[in-house]
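Visitor: Requesting a structural model of the entry that follows:
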Amino acid sequence: MDGFEIGDGVTTVDGPMKGVYGTVVWFYEEKQQLLVRFGASQQMYYAAKELKRWGD
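Guide: Sure thing, here's the model as predicted:
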């Protein structure tokens, strides 16, 4: 999963979710994308290059 694991805290490198804490909840292997959940109800798929670990 390109250095990320289920449960990792992440944020996006740009866009509207930059600076918002998210959690990796699933990996879509066929598309090589990570499902990130922000808060209780919003989640989106991202490529690993679009994410960075929380606190980095």
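Visitor: hey, let's count contacts and neighbours off CA atoms from now on
Guide: OK.
Visitor: Look up how far T11 lies from D56.
Guide: 9 Å (CA to CA, to the nearest Å).
Visitor: quick one, which of those two is more surrounded?
Guide: T11 (22 against 6; other CA atoms under 10 Å).
Visitor: To compare with the earlier structure, here is another sequence to fold:
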Amino acid sequence: MSTQYKIGDLVLAKLGTAPLVGVVVYRDVKRDRYLIRFSGVQQDYYSADELTPYSPSKKA
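Guide: Now for the predicted structure:
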């Protein structure tokens, strides 16, 4: 069973050769894909297996 992400979750998605941090903005239930937005103009669909949860390190 793959991880279920919610809208607003931060994820790492591999785009090209480097993983980028993006945010889940939509889930296409029919295709079982997530729309990940990286910037105001860059977004793409990914399956849950292509994503990794991201949590920023907390430095004081």
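Visitor: Overlay the chains and give the TM-score.
Guide: After superposition, the two chains reach a TM-score of 0.81 (TM-score structural alignment, normalised by the length of the first structure), with 54 aligned residues with a CA RMSD of 2.1 Å.
Visitor: Need the nearest residue in space to the residue nearest the centre of the first structure, chain neighbours excluded.
Guide: The structure's the first structure has its C-alpha centroid closest to V36; by CA atoms, centre = their mean the separation is 4.0 Å. The shortest distance from V36 of the first structure to any non-neighbouring residue, by CA to CA, 6 or more residues apart in numbering, is to V24 (4.5 Å).
Visitor: Relative to Q32 of the first structure, how far out is that neighbour?
Guide: 13 Å.
Visitor: ok, now K18 of the first structure?
Guide: According to CA to CA, K18 of the first structure and Q32 of the first structure sit 21 Å apart.
Visitor: Please apply the same query to F4 of the first structure.
Guide: 12 Å.
Visitor: Looking at these two, which is more packed in?
Guide: Each of F4 of the first structure and Q32 has its neighbours counted (other CA under 10 Å); F4 has more, 16 against 13.
Visitor: Which secondary structure state does the aligned residue in the second structure for that one sit in?
Guide: Aligned counterpart of F4 of the first structure in the second structure: Y5 (TM-score structural alignment). When classified by DSSP: H, G, I helix; E, B strand; the rest coil, Y5 of the second structure comes out as coil.
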